[in-house]
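Q: please work out how this folds:
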Amino acid sequence: MTDANPDLGTAITEFTAIIRRLRAPGGCPWDAKQTPETLRTYVLEEAYELIEALESREPDKIREECGDLLLHLVFISDMYNEWGEFSFTDVVRGISAKMIHRHPHVFGDEKAETLEDLRRLWQRAKEQEGKGTKTGSLGPVSPALPALTQAHRLGEAAARLGFDWPSVEGALEKVEEEWQELRQALNQPADPAWEEELGDMLFALVNVARFLKIDSENALRRTIYKFIKRFHVVERTLAKAGKTPESATLEEMEAIWQAAKQGGSG
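A: Okay, here's the model as predicted:
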C-alpha cells in the first residue's frame, strides 16, 4: 500500500510535538493538568460537534471538527506515552491491524459476495477480539453505545434470527400496544412501572424506525435542533415586545411557536 499523501507523516509528527510542548514544563498550565478523566467530557462534546458538522455538509466545518477530535485522541495517547503504556504510533498501528483483521475478504482469502457475508465476517472478527457484551445468539452489543443505537442493533440482530414482524405494520401495532400499557400504568400513583413501560414504548418506536431505515439517534437529534430553532424564534419575538419566556404566558409562547411552525422555522 502507498500513502497518497506523503506529507501526512510529517504533519502528524509535527502535531504530536506541539502536544508534547503544551504539556511539558513551561508549556500551558491547563493542558499540563489534564487527565484522561477530565478529558472525557471534551471528547464526547467534540464527537457530537463533528456529527453536527457532518449534518451541515460544510467541508470547512467538518475538517475543523475532525481536527478538534483528533486533538483529544493525540492528547490522551501522549499521556499514556508518558506513563510508558502506549504511544499514538501504537494507536495507529493497532487500528491498522484491526482493519486488516476485520476485512479478510480484502487482505486474506475469505470470500464475501453479499452484504450478509460482509456482516458475518465483521461480526466474527469482533467476537474474536472480544468486543462488546455477549447477548447469546444476538451477538455482542457494546454497552458504550447510546441506548437508542443499542436498541436498533438488538432489533437488527433479532431480525436476522427470524424474530421480527413481517412488515412495519407489526411494529406499529406494538407501539399502539405499548402506548396503551403506558397509559394504564400512568393511572396508578408514582410507580416503577412508569419507567418500564416508557422504556418498552421507546424500544417499540426504535423498531418502527428500523423498518423505515431511519436512524433513531439522528431523527431525535434533528428534532432537538428543530426545537431549539423554534424556541429561539419564541425568544426573539418576545424580546421585540419587551418580554422574556419567564414573563410571558404559556398561551403567548404557544401562539408564537405555532406561527414559527407554520412559517417553516424548523
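
Q: going by C-alpha atoms from here, please, whenever you check contacts or count neighbours.
A: OK.

Q: same for the host helix or strand of R40, what does it pack against?
A: In this assignment (DSSP states H and E), R40 forms part of helix 36-56. Packing partners of helix 36-56 (3 or more CA pairs under 8 Å, 6 or more residues apart in numbering; DSSP states H and E): helix 59-82.

Q: contact partners of the helix it packs on?
A: 16, 19-20, 35-36, 39, 42-43, 46-47, 49-50, 53-54, 86-88, 91 (CA atoms under 8 Å, 6 or more residues apart in numbering).

Q: now, of the residues you listed, which are buried?
A: T16, I19, R20, V43, E46, A47, E49, L50, A53, L54, S87, F88 (16 or more other CA atoms under 10 Å).

Q: I'd say A185 and E197 touch.
A: Yes. Taking contacts as CA atoms under 8 Å, A185 lies within contact range of E197: 7.4 Å.

Q: list residues touching both of these two?
A: Residues touching both A185 and E197 (CA under 8 Å, 6+ apart): none.

Q: circling back to that earlier point, of the buried ones among the contacts of helix 59-82, just say which sits nearest to D3.
A: Closest approach to D3 among those (CA to CA): F88, at 18.3 Å.

Q: just give the nearest non-adjacent residue to the closest one, would you?
A: Spatial nearest neighbour of F88, excluding adjacent residues (CA to CA, 6 or more residues apart in numbering): S77 at 5.2 Å.

Q: do Y42 as well
A: Spatially, and ignoring its direct neighbours in sequence, Y42 is nearest to H72 (7.8 Å; CA to CA, 6+ apart).

Q: so what's the residue count around that neighbour?
A: Counted by other CA atoms under 10 Å, the residues lying close to H72 total 18.

Q: distance check, A17 against V91.
A: As for A17, its distance to V91 is 16 Å (criterion: CA to CA, to the nearest Å).

Q: quick one, helices of the stretch 51-200 of the chain?
A: Assigned by DSSP state H, counting those that start in this stretch, the stretch 51-200 of the chain shows helices spanning 59-82, 88-102, 104-107, 115-129, 147-160, 168-186, 192-211.

Q: quick one more, to check against the first:
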Amino acid sequence: MKQFQELPPRRQEQLMAFDRLLTIMDELRAQCPWDRKQTMDTLRHLTIEETYELSDAILEKDRSEIRKELGDIQLHLVFYAKIASEAAADSSDHFDMTDVLNSVCEKLISRHPHIYGDVVAETEEQVKANWEQLKLKEGNKSVLGGVPGSLPALVKAMRIQEKARGAGFDWEEKQQVWEKVEEEMQEFKAEFNTDTNEAIDSSRAEGEFGDLLFSLVNYARFIDINPETALERTNKKFIKRFTYLEQQARADGKSLSDMTLAEMDVYWNEAKTI
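A: The predicted structure follows:
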C-alpha cells in the first residue's frame, strides 16, 4: 500500500476531497436536526429519486448535471455508512466507510480472476460467464438470485435475460429471437379480434402481452439496444412534441379540448421538424 505522500498529486486531491465529505457528514450528523433524525429507511426513497435524476442527466448527456447528481448519490452512500457506524461496535449492524470500500475492493478482485489470478477471459462474454459462476460459488442459489425484486419490470426483464445468457441459456441467432417475437405477436392477437368489439379474456391477453414485451426486450438485447433507454428517449420525445402542441395551440387561442385530432396533427407534425 502506497503512503499518501507517494501518491500522484491528483489522487491526493481525490482522497482529501473524500475526507472533506466524511468530515462534513460527521459534523452534520452531530449538529443538524434534520441530518440527526435520518435513518436508512427515511433516506431510501430519496436515494431512489437521486438515482433517477442521475439517469435523466445521463440520457440528456449533461455532464455538469451528471457531476452534480453523482455528488448527491455519493453523499447518500456516505450517509448510510455513517448511520451504520453509530451502531454498537460489537453489533452485526455495525460497519463504516472503511468496511464498505474494502468489501467492494475484495469483491472486485475475487470477481476478476483474469486480472488478479490465472484465469483466462479474453472476451466480454467469458468475463460475464465467469462472474455468474463465481457468484454461485459465493452462495447464490440461482443465477437469477441477484436480480433485485423491486427493479422496474422492463429493466428486470433485461437483467434476467443477461444473467441467463451468462449461464449459457440463450438463443444462438437473432433470427430465432425475431421469430419468437412474431410468434408471441400472433398469440397476443389471437386473444382478441381487432376488427370487432368482442369481449376478451383480460387475464389471458395480459399474459400474452407480457410474453410479447419480454420477447421484444430479448431481441433488443440481441441487437445491442437497451430497451429502458430506448423507451425513455421515446417518452422524452413525446413529451417535447406534445408540449409544443400545447404551447402553439395556446398561442393561437385554441384549446386542446375543442380541437379535432386533425387540427392537433398540424402542430404535431410541426413539432417533428424541430
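
Q: just give me the match in the second structure for the residue nearest to F88 of the first structure.
A: Superposed on the second structure with TM-score structural alignment, S77 of the first structure falls opposite A81.

Q: same deal with S167 of the first structure?
A: In the second structure, the residue paired with S167 of the first structure according to TM-score structural alignment is E173.

Q: residues near its match, how many?
A: Per other CA under 10 Å, the neighbour tally for E173 of the second structure reads 9.

Q: residue contacts, it?
A: If a contact means CA under 8 Å, 6+ apart, then E173 of the second structure has no contacts.

Q: what does W34 of the second structure correspond to in the first structure?
A: Per TM-score structural alignment, W34 of the second structure is aligned with W30.

Q: next, count neighbours for its match.
A: Number of residues near W30 of the first structure (other CA under 10 Å) recorded here: 9.

Q: can you check E228 of the second structure too?
A: By other CA under 10 Å, 17 other residues sit near E228 of the second structure.

Q: what's the distance between it and I274 of the second structure?
A: 24 Å.

Q: G168 of the second structure now?
A: Where I274 of the second structure is concerned, G168 of the second structure sits at a distance of 45 Å (CA to CA).

Q: among these two, which residue is more densely surrounded?
A: Taking other CA under 10 Å, G168 of the second structure and I274 do not tie; G168 has more neighbours (11 against 8).

Q: in space, what's closest to that one - neighbours in sequence excluded?
A: G168 of the second structure's closest residue in space is A129 (CA to CA, 6+ apart), at 7.8 Å.

Q: OK, contacts around that neighbour?
A: Here A129 of the second structure is in contact with G166, A167, G168 (CA under 8 Å, 6+ apart).

Q: list the contacts for the residue most central in space within the second structure?
A: Among the residues of the second structure, V155 comes closest to the average C-alpha position under CA atoms, centre = their mean, at 6.7 Å. By CA under 8 Å, 6+ apart, the residues touching V155 of the second structure are P227, E228.

Q: quick one: what's aligned to it in the first structure?
A: In the first structure, V155 of the second structure lands on T149 (TM-score structural alignment).

Q: Q258 of the first structure -> the second structure?
A: Q258 of the first structure maps onto N269 in the second structure, by TM-score structural alignment.

Q: how many neighbours does its match have?
A: 12.

Q: what's the helix or strand for it?
A: Going by DSSP H and E, N269 of the second structure is in helix 261-272.

Q: does the counterpart of K236 of the second structure in the first structure belong to a helix, a strand or coil?
A: Counting by TM-score structural alignment, K236 of the second structure lines up with Y225 in the first structure. Look at Y225 of the first structure: counting by DSSP: H, G, I helix; E, B strand; the rest coil, its state is helix.

Q: Y225 of the first structure and S56 of the first structure: what is the separation?
A: Using CA to CA, Y225 of the first structure is found at 12 Å from S56 of the first structure.

Q: what's the answer for H232 of the first structure, then?
A: H232 of the first structure sits 19 Å away from S56 of the first structure, going by CA to CA.

Q: who's more crowded, those two?
A: Per other CA under 10 Å, whichever of H232 of the first structure and S56 has more neighbours is H232, with 15 against 11.

Q: quick check: the more buried one is in a helix.
A: Yes. Assessed with three-state DSSP, H232 of the first structure lies in a helix.

Q: burial check on the counterpart of K68 of the second structure in the first structure, number of neighbours?
A: Superposed on the first structure with TM-score structural alignment, K68 of the second structure falls opposite E64. Look at E64 of the first structure: counted by other CA under 10 Å, it has 14 neighbours.

Q: cool, E246 of the first structure as well?
A: Residues near E246 of the first structure, counting by other CA under 10 Å, number 7.

Q: please, which helix or strand holds it?
A: Here E246 of the first structure is assigned to no helix or strand, by DSSP H and E.

Q: please report how far it lies from E235 of the first structure.
A: For E246 of the first structure, the distance to E235 of the first structure (CA to CA) stands at 10 Å.

Q: which neighbours do the two share?
A: Joint contacts of E246 of the first structure and E235 (CA under 8 Å, 6+ apart) do not exist.

Q: related to what we said a few turns ago, out of the helices of the stretch 51-200 of the first structure, the one nearest P6 of the first structure is which?
A: Closest to P6 of the first structure of those is helix 88-102 (CA to CA; 16.4 Å).

Q: how about the closest one, which residues of the second structure does it hit?
A: Counting by TM-score structural alignment, helix 88-102 of the first structure corresponds to 97-111 in the second structure.

Q: same deal with stretch 192-200 of the first structure?
A: The alignment of stretch 192-200 of the first structure onto the second structure (TM-score structural alignment) covers residues 203-211.

Q: how close does the matching stretch sit to the first structure?
A: On superposition with the first structure, the mean distance recorded for stretch 203-211 of the second structure (mean CA distance after the TM-score superposition for the first structure) is 1.3 Å.

Q: now stretch 14-26 of the second structure
A: On superposition with the first structure, the mean distance recorded for stretch 14-26 of the second structure (mean CA distance after the TM-score superposition for the first structure) is 1.9 Å.

Q: again with stretch 40-48 of the second structure
A: Per aligned residue, stretch 40-48 of the second structure averages 1.8 Å (mean CA distance after the TM-score superposition for the first structure).

Q: ok, stretch 73-80 of the second structure next?
A: With mean CA distance after the TM-score superposition for the first structure, stretch 73-80 of the second structure averages 1.1 Å from its match.

Q: give the buried residues for that stretch.
A: I73, L75, H76, V78, F79, Y80.

Q: how much space between the fifth one and C32 of the second structure?
A: What that stands for is F79 of the second structure. The gap separating F79 of the second structure from C32 of the second structure is 13 Å, by CA to CA.

Q: for the last one, same thing?
A: Summarising the geometry, the distance separating Y80 of the second structure from C32 of the second structure, computed by CA to CA, is 16 Å.
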